[in-house]
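Visitor: just coords:
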């Protein structure tokens, strides 16, 4: 499949005569192997890492950079600078060209590529920017700057660069494909899906675009669409470990943990060093309570990549399930140290701090998560979690604002209505409190606590009939909750139903 392996020699030759290229770029044929190598490697690298996550996927510019730098096949002139005894050897030629002609745009691109291969994305970015400054028509420089920005997690700026390239570049599907990953990482799933779809319209057998789109569908809970894309990718290439990993995550989301384990095991048969598959199988075993099976997989993953933030985050959650909060915090903190732009580890660590009643630290982590790209549902979780902290700290106005924002982002999450109604009740706004409980009951009608809360508000307003109706409904759902019988007993006392009140209080006493 030529798409996933990069351009053929003939397409490179065609590109060299493109009118969109500057004259300098047309002369500098030695630069093209850099781009061709990137196009050979970028698809599989980005697809593998973007499919790594745990619903939603874990974003990792640092992982992308590491895998890209160690896997790509550079031309002889631009070997991986880290393999050279001295970085200056690799820089000698471009430095000489720049000294000879400071307006040589391609020399800056060449030097940027050396820094890029050494993993120095900051210096690479500076050189690519200088190349564009010297020659705004240098498509190679704009593409390279976009890629460097992608690696540095500046997704908005990277998308802008790829947009320019997608207009000028004959094989623009490469730029659109990378722009799709920018949108995905930038938490703009609709734009990501649109771009992956454009790529597939141009190149129907672009398996990595299928994997990328499936991954976005997965993050949105569109499991049927995700399954269809993973299956389509496997129909093109049955040896795609990333597709089996994706199917494994989908089976896990559907609650079929055994099939999830099977899919991840298939991926490991294809590539025993697939970190995503090791993590996916471990997570499924965690959820089954088989920690004796999951931890060896985490250890194998860390032996392959000791700096896998994804693995530390997942192992941290396993420790959390086991009730070992100290080790969970240590793993979440390690994940954050490695990958400070990943919001999921902040969310998970905040949850541990909250459970430990350390609301100040939990608030800090929830705040950090709100500042990083998250799909709306997860961003809603961050605001809702921080609202819970404000509630415990008696910061009523801040809590109300955060619950409201959380509801805007995730309107079907019941607890945000539950606790916001409590705040409205505290502010003597019974109408708003009842409206929130009405909405929560419409979403989750089988929740006895919601009916109990609404019954108490009705009772405080003197509406005993509605209060009694709600408390009866709640008792029907949870007949072993003594508090419900106490509540109904009080309402019956208010209605002067003394025998019923005594009977309810007697039931409560027996349950206590």
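Guide: Structure received. Note that this is a predicted model, so its numbers are computed, not measured.
Visitor: can we go C-alpha only for contacts and neighbour counts from here?
Guide: OK.
Visitor: give me the contacts around the helix or strand encompassing residue 233.
Guide: For residue 233, the element it lies in under DSSP states H and E is helix 223-236. Outside helix 223-236, the residues that touch it by C-alpha atoms under 8 Å, 6 or more residues apart in numbering are 205, 207-208, 210-211, 213-218, 240, 243-244, 246-247, 250.
Visitor: can you give me the helices for the stretch 101-250 of the chain?
Guide: Ranges of helices in the stretch 101-250 of the chain, per DSSP state H, counting those that start in this stretch, are 105-117, 121-134, 139-151, 155-168, 173-185, 189-202, 207-219, 223-236, 241-253.
Visitor: what about the second one, distance to the chain center?
Guide: To tie it back to what came earlier, the one meant is helix 121-134. For helix 121-134, the separation from the chain centroid amounts to 29 Å (computed by C-alpha atoms, centre = their mean, to the nearest Å).
Visitor: before we move on, what about the fifth one?
Guide: In terms of C-alpha atoms, centre = their mean, the centre of helix 173-185 is found 15 Å from the chain centre.
Visitor: mind giving me the packing neighbours of it?
Guide: Contacting helix 173-185 under the criterion 3 or more C-alpha pairs under 8 Å, 6 or more residues apart in numbering; DSSP states H and E are the following elements: helix 139-151, helix 155-168, helix 189-202, helix 207-219.
Visitor: of the ones you listed, which stretch is the most buried?
Guide: Relative to the other members of the helices and strands packed on helix 173-185, helix 207-219 carries the highest mean neighbour count by mean count of other C-alpha atoms under 10 Å, namely a mean of 28.
Visitor: pull the residues that contact that one.
Guide: By C-alpha under 8 Å, 6+ apart, the list of residues contacting helix 207-219 reads 4, 43-44, 47, 50-51, 55-57, 177, 181, 184, 189, 192-193, 196-197, 199-200, 223, 225-230, 232-233, 236-237, 242-243, 246, 250, 375.
Visitor: between helix 241-253 and the helix or strand harbouring residue 283, find me the angle.
Guide: Residue 283 is part of helix 275-287 when elements are defined by DSSP H and E. Interaxial angle, helix 275-287 versus helix 241-253 (axes from the mean of the first three to the mean of the last three C-alpha atoms, to 10 degrees): 20 degrees.
Visitor: against which helices or strands is the helix or strand following helix 275-287 packed?
Guide: Sequence order places helix 291-304 as the next helix or strand after helix 275-287, per DSSP H and E. Of the remaining helices and strands, those touching helix 291-304 by 3+ C-alpha pairs under 8 Å, 6+ apart are helix 275-287, helix 309-321.
Visitor: hold the first one in mind and look at this next one:
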């Protein structure tokens, strides 16, 4: 199309390309702000103006993924990869969509392809580890986490992520060791404090668990999981009043926190407050299984 010819939107080609570029840039900031609907609107117009931009398709796919519109995300990543077949980012993100849809083998294929292009990408390695864990291939998942840690042992997140996998495997001593490494790198790392507190609770080291959970809540007063875990610790230590206070707060922060309803229901049951216990168990069943 020559400079003087207008596209279907009434803009000369150069102007259409320029507008599409600005829309892509604005969408990138919207994504950074988690304003995904605004990003999708900009990217939809951008794609209409300049459908050959792999970046626009990829970015819109990412916004669809983050808002759990998985089929739309797949369509966008497919289009992006037609234009740019060797994009590790698009492959990794499409793999995450496949994983969310339960298509774990397809996810692994995308992750493996992406890692041939970008072998030292921590987020793709972690996504692959998660997929392997979902297939109960735990040893292989641990190998991926070891690769992530080897990239930079000073990154607290990497230790905490492997700690989470150990905790999932009920290997609490190993989990505690990894959370401790994370906290050596960042003593104020709330996630590691909260998760280590939970792991300590699981092996009946309640006082140590309480210390970690107190500190996590001090640093992040809206950490619903830390409140839930601390409530369970208080219950184990025989302080039902403190336990109920923490569980009330956890549920206030996250009304969909199934585990907190179950634990609070058990405490209320032990206190013979059966109507309230029934209400909590009923809520837990509704949230987890859709019971009426």
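Guide: Ah, there it is. Fair warning: this is a prediction, and the values are worked out from it, not measured in the lab.
Visitor: the helices of the stretch 101-250 of structure 1: which one's closest to residue 498 of structure 1?
Guide: Nearest to residue 498 of structure 1 among the helices of the stretch 101-250 of structure 1 is helix 241-253; the distance by C-alpha to C-alpha comes to 50.7 Å.
Visitor: residues in structure 2 aligned with the closest one?
Guide: The counterpart of helix 241-253 of structure 1 in structure 2, counting by TM-score structural alignment, spans residues 190-202.
Visitor: give me the mean deviation of the helix holding residue 233 of structure 1 from structure 2.
Guide: After superposition onto structure 2, helix 223-236 of structure 1 sits on average 1.5 Å from its aligned residues (mean C-alpha distance after the TM-score superposition for structure 1).
Visitor: for that helix, buried residues please.
Guide: Buried residues in helix 223-236 of structure 1, counted by 16 or more other C-alpha atoms under 10 Å: 223, 225-227, 229-234.
Visitor: among the residues you listed, which one lies nearest to residue 402 of structure 1?
Guide: Out of the buried residues of helix 223-236 of structure 1, the one with the shortest distance to residue 402 of structure 1 is residue 223. That distance is 29.5 Å, counting by C-alpha to C-alpha.
Visitor: thinking again about what came up before, how about JSON lines for the helices and strands packed on helix 173-185 of structure 1, with distance to residue 454 of structure 1 added?
Guide: JSON lines is the format used below for those (distance: least, C-alpha to C-alpha, whole Å):
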{"stretch": "helix 139-151", "distance to residue 454 of structure 1": "49"}
{"stretch": "helix 155-168", "distance to residue 454 of structure 1": "45"}
{"stretch": "helix 189-202", "distance to residue 454 of structure 1": "37"}
{"stretch": "helix 207-219", "distance to residue 454 of structure 1": "34"}
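Visitor: residue in structure 1 matching residue 18 of structure 2?
Guide: Looks like residue 18 of structure 2 stays unaligned there (TM-score structural alignment).
Visitor: next: residue 217 of structure 2.
Guide: Aligned against structure 1 by TM-score structural alignment, residue 217 of structure 2 finds its counterpart in residue 268.
Visitor: separation between its match and residue 314 of structure 1?
Guide: Between residue 268 of structure 1 and residue 314 of structure 1 the computed distance is 18 Å (C-alpha to C-alpha, to the nearest Å).
Visitor: which of those two has more neighbours?
Guide: In this comparison of residue 268 of structure 1 against residue 314, neighbours counted by other C-alpha atoms under 10 Å, the higher total goes to residue 314 at 25 against 20.
Visitor: show me which helix runs longest in structure 2.
Guide: Residue-count comparison of every helix in structure 2, with assignments taken from DSSP state H, identifies helix 13-32 as the longest.
Visitor: who touches the helix or strand following it?
Guide: Towards the C-terminus, the helix or strand next in line after helix 13-32 of structure 2, according to DSSP H and E, is helix 36-49. Outside of helix 36-49 of structure 2, the residues that reach it under the criterion C-alpha under 8 Å, 6+ apart are 9, 16-17, 19-21, 23-24, 26-28, 30-31, 53, 56-57, 59-60, 63-64, 66-67.
Visitor: same check on stretch 40-48 of structure 1?
Guide: Identification of contacts with stretch 40-48 of structure 1 by C-alpha under 8 Å, 6+ apart yields 4-7, 64, 67-68, 71-72, 181, 208-209, 211-212, 242, 276.
Visitor: so it matches what in structure 2?
Guide: Under TM-score structural alignment, stretch 40-48 of structure 1 corresponds to no residues of structure 2.
Visitor: just stretch 417-437 of structure 1 next, same as before
Guide: With TM-score structural alignment as the criterion, stretch 417-437 of structure 1 doesn't align anywhere.
Visitor: can you give me the buried ones in that stretch?
Guide: So, applying 16+ other C-alpha under 10 Å, buried residues of stretch 417-437 of structure 1: 417-425, 430, 432-434, 436-437.
Visitor: now intersect those with the helices, please.
Guide: 417-425, 430, 432-434, 436-437.
Visitor: so which of the helices of the stretch 101-250 of structure 1 comes closest to residue 384 of structure 1?
Guide: Between residue 384 of structure 1 and the helices of the stretch 101-250 of structure 1, the tightest spacing by C-alpha to C-alpha is seen for helix 207-219, at 19.2 Å.
Visitor: in structure 2, what stretch matches that closest one?
Guide: Helix 207-219 of structure 1 lines up with residues 156-168 of structure 2 when matched by TM-score structural alignment.
Visitor: check the mean deviation of the matching stretch from structure 1.
Guide: Using mean C-alpha distance after the TM-score superposition for structure 1, the mean distance for stretch 156-168 of structure 2 is 1.8 Å.
Visitor: now find how far off-centre that stretch is within its chain.
Guide: Its chain's C-alpha centre and that of stretch 156-168 of structure 2 lie 13 Å apart, by C-alpha atoms, centre = their mean.
Visitor: hey, where'd the strands end up in the stretch 351-500 of structure 1?
Guide: Read by DSSP state E, counting those that start in this stretch, the stretch 351-500 of structure 1 holds no strands at all.
Visitor: quick one: the helices in it?
Guide: Along the stretch 351-500 of structure 1, the stretches classed as helices by DSSP H, counting those that start in this stretch are 359-370, 376-392, 396-409, 414-426, 430-443, 448-460, 464-477, 482-494, 498-511.
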